[in-house]
Each structure stands twice: as structure tokens, then as C-alpha cells.
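Undergrad: build me a structure from this.
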Amino acid sequence: MTSEQHASGQYAIVAVASSAGGIQALGALLGALGPDLPVPVLVVQHLDPRHRTLLAEVLTRRTTLGVKLADDQERVKPGTVYLAPPDRHLLVGPEGILTLSNSELVHFVRPSADLLFESVAGAYGSRAIACVLTGTGVDGAMGVDAVKSRGGTVIAEDPETAQFAGMPTAAVGTGAVDFVLRLEEIAAAIRGLVENKRQ
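TA: The predicted model follows:
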């Protein structure tokens, strides 16, 4: 990262994971983030690998941020949402370079939130925000632990109000979650964090 990027704010990236119920939740979250988010957003949404996904098109209609399926070896840019393609793990390196992988399933899923979060923790450390939304299963729990252990910040959708409580409950159960919020509160929390040192 350049010195300007270090100076421009405490946080440099947001990683979001969702599964069942996630398309609706992502639409609500991304739509509320506003048009000029100063950091990139990486998203793992569990999708059926047998079908071409229209997720980018669906989410583009709900947010003013740029939304696209991630490309291998692409460099992330602020204000853009990068979606893991179906059946590919999404990872990010220290220079903000994305990697797509078809390595083994993790917790029976590919893409895996755990792998995304672990790569974000390794690349960005304390400048990473990880967010777990609605979903079944436990994907993301190991990853939020990694983000927290490197000094990053972790947000989970409130399991009480999430459409599917499995993933947020597993994340909260790690003890690594900093904020447990209703879906409609998460965007404001993220904006508050990423803009905190921009006043």
C-alpha cells in the first residue's frame, strides 16, 4: 500500500459474506452504503455453481456503487463491489490484487467466506472490516477469528433478525465480533468506520 493510502483512512477494505437470504440482504446493505465509498468491497455469496449468475446485474439495480464479478489478477478500486464468481474462491493479496481459485471446497462451499476473510486479514490486518450476513451453516466463523486476531473489525448481522441465523450465529459464537447489528444498521456502521479519519 502507498503512504497516501495509509494516510487516507484507518480502514482500507470491507469483506462481506452471505448465503441463504443473502441476495436481499446484500441489496439492502450495498444500497445504503451510498455512492462514494472510499474503500473496495469484496463479497462472497454462496451461489448455485450450475447456473450463470445474474447477481451483479441484480445488485447494480440496488446500489450506486460499481458492482462486478471479480476477475483473476484484478486490482481492487475504492467504491467498487467485487463478487466471487460461482464455484471460485475469492482471495486478495497485499497490493489489493484479487485471485480466483478452484481449490477444494471449505465447509462444503466454494466460494468460501473463511478463505476470503483469512486473505483479507493477512493482506490488510487492522485495516480490514469483515461482515457476516444471513446464511445457513458456519462459513465465515474461522475467517472472522482471523480478521480479529490481526486487529481488524468484525460486524455480524443480528441472528435474531437475520433471515437465516446460522452464519451470523456461528460468527458471534467465536467471540470475535465487535458489532452485532440489525441489517438496516450495518451500512451506517461501515461508513462511520471507513470515514472516521476523514473528518
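Undergrad: use CA for all of it now, contacts and neighbours both
TA: Will do.
Undergrad: for Pro40, what are its contacts?
TA: Applying Cα atoms under 8 Å, 6 or more residues apart in numbering to Pro40 gives the contacts Ala12, Ile13, Val14, Val76, Lys77, Pro78, Gly79, Thr80, Val81, Tyr82.
Undergrad: I meant to write Ala20 there.
TA: With Cα under 8 Å, 6+ apart, Ala20 has these contacts: His46, Thr134, Gly135, Thr136, Gln163, Phe164.
Undergrad: which residue ranges form the strands in this protein?
TA: Remark: strands assigned in the chain by DSSP state E are 13-18, 41-45, 66-69, 80-83, 89-92, 98-101, 128-132, 153-157, 179-181.
Undergrad: another one to check against the first:
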Amino acid sequence: MKIVIIGSSTGGPYILEKILAGFPLLKVAIIIVQHLPPTFTRTFRNHIAALTQMEVIIINENLPLTEGKIFIAPAGSHLLLEKNRIFKLDNNEKIHGVRPAVDMTLLSIQKRTEDKIMGIILTGMGRDGANGLYHLHKIGGITIAQDPLTSPIKSMPQAAIETGEIDHILNPEQIREKIISFS
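TA: Just a heads-up that it's a prediction; the model follows:
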């Protein structure tokens, strides 16, 4: 299965709009872990759904991962993947001051020969995603950080770049093309 995991925080909805606007139906599962207050999850999901031909779903416990869909992490819970196929929600302590933390999602990914994984860190404050992308790269995944020069808030992509385990540093339009060619 082809899986894309995108983590973003402050400025993320605007950058995601640039990436996903007019997005075609792709044979890939896209997981978005956006730092949001719980009251905005449904609004965020509806906004993403209006941009793309792909079905957009807010994740719940034990939901199976399938290609051709965009999955939104629910605010207030860390998102894990069991055997890269089943979503699990975790309400333990915040990581990097946030829940969901994309690091938790990325660190739950296992190396499986039948999977191709891409991890992307977009704009945001702090360092959420850096440890997860480091892990993903070490198990053979493709790692992308948004070019900090195109990020409203630079620290999340910059922290990822500083791990030395980033394959590509791209602007939002290049990220869009990379996801489409990956699928």
C-alpha cells in the first residue's frame, strides 16, 4: 500500500489548500495530522473535502486504512497505525505540547516490504515530526520537509531538515507534484 503522512501546525490549513486544491483521485492513502482545537476538526475536514475528488474521513478507533482516501486525525488524540493498517487513538500526554503529534503517527509506522511510505512535514511551531521523519527515513520511507522559505512558521520543517534525514526540501507546489507522482 502507498501511504502519505502529512504533519502540520500553524499555517498548515493554508499550505494544505495549496497542495490539495483540485487534487485528483489517487491510489494512495493520505493521512493528515494537523494541530487543531477539537471544535475545528469537522470544519477542517469539510474544507479539505471541498478541495479534492478524494473522500475525506475523520479517523475513529479501529478504522481500516484504505487507498483512495484522505484521513484526518481527530483533535485531542494521538493517532497510531497498527501494522500500518488499522488506526488506533491514544489519549496519553501531549508530545511537544500537542495532541495529536505527528511524531506519534510516524513512529508507529513499521517497515513492511509491501508498503511504500512518504512522510511530509509542513509549516508549524516547534519540532513535531522531526523524530518521526528520522525514523521513517531509517526504515526506507521517503521524507519531505516544506522549504522553510515558503513556510509561514519555519520551525517544524527546519527541525526536520536538521535531522539530516530529509530526501527533499520542497515548496507546496513541488510537494503536490511529488505526492501525485508517488501514487
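Undergrad: after superposition, what is the TM-score?
TA: The TM-score (TM-score structural alignment, normalised by the length of structure 2) is 0.93; 181 aligned residues with a Cα RMSD of 1.6 Å.
Undergrad: about what we covered before: which of the contacts of Pro40 of structure 1 has the most neighbours?
TA: Tallying neighbours with other Cα atoms under 10 Å puts Val81 at the head of the contacts of Pro40 of structure 1, with 27 neighbours.
Undergrad: what residue of structure 2 takes the place of that one?
TA: Here Val81 of structure 1 is matched to Ile70 in structure 2, going by TM-score structural alignment.
Undergrad: please tell me how far that match sits from Ile3 of structure 2.
TA: 10 Å (Cα to Cα, to the nearest Å).
Undergrad: how many other residues sit next to Glu93 of structure 2?
TA: Count around Glu93 of structure 2 with other Cα under 10 Å applied: 12.
Undergrad: what do we get in structure 1 for it?
TA: Using TM-score structural alignment, Glu93 of structure 2 sits opposite Glu104 in structure 1.
Undergrad: mind listing what the nearest residue to that match once chain neighbours are set aside touches?
TA: Spatial nearest neighbour of Glu104 of structure 1, chain neighbours left out: Arg110 (7.6 Å); criterion: Cα to Cα, 6 or more residues apart in numbering. Contact analysis of Arg110 of structure 1 by Cα under 8 Å, 6+ apart lists His46, Pro86, Asp87, Arg88, His89, Asn102, Glu104.
Undergrad: and these as JSON lines, adding distance to Thr63 of structure 1?
TA: JSON lines is the format used below for the contacts of Arg110 of structure 1 (distance: Cα to Cα, whole Å):
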{"residue": "His46", "distance to Thr63 of structure 1": "20"}
{"residue": "Pro86", "distance to Thr63 of structure 1": "21"}
{"residue": "Asp87", "distance to Thr63 of structure 1": "24"}
{"residue": "Arg88", "distance to Thr63 of structure 1": "24"}
{"residue": "His89", "distance to Thr63 of structure 1": "24"}
{"residue": "Asn102", "distance to Thr63 of structure 1": "29"}
{"residue": "Glu104", "distance to Thr63 of structure 1": "32"}
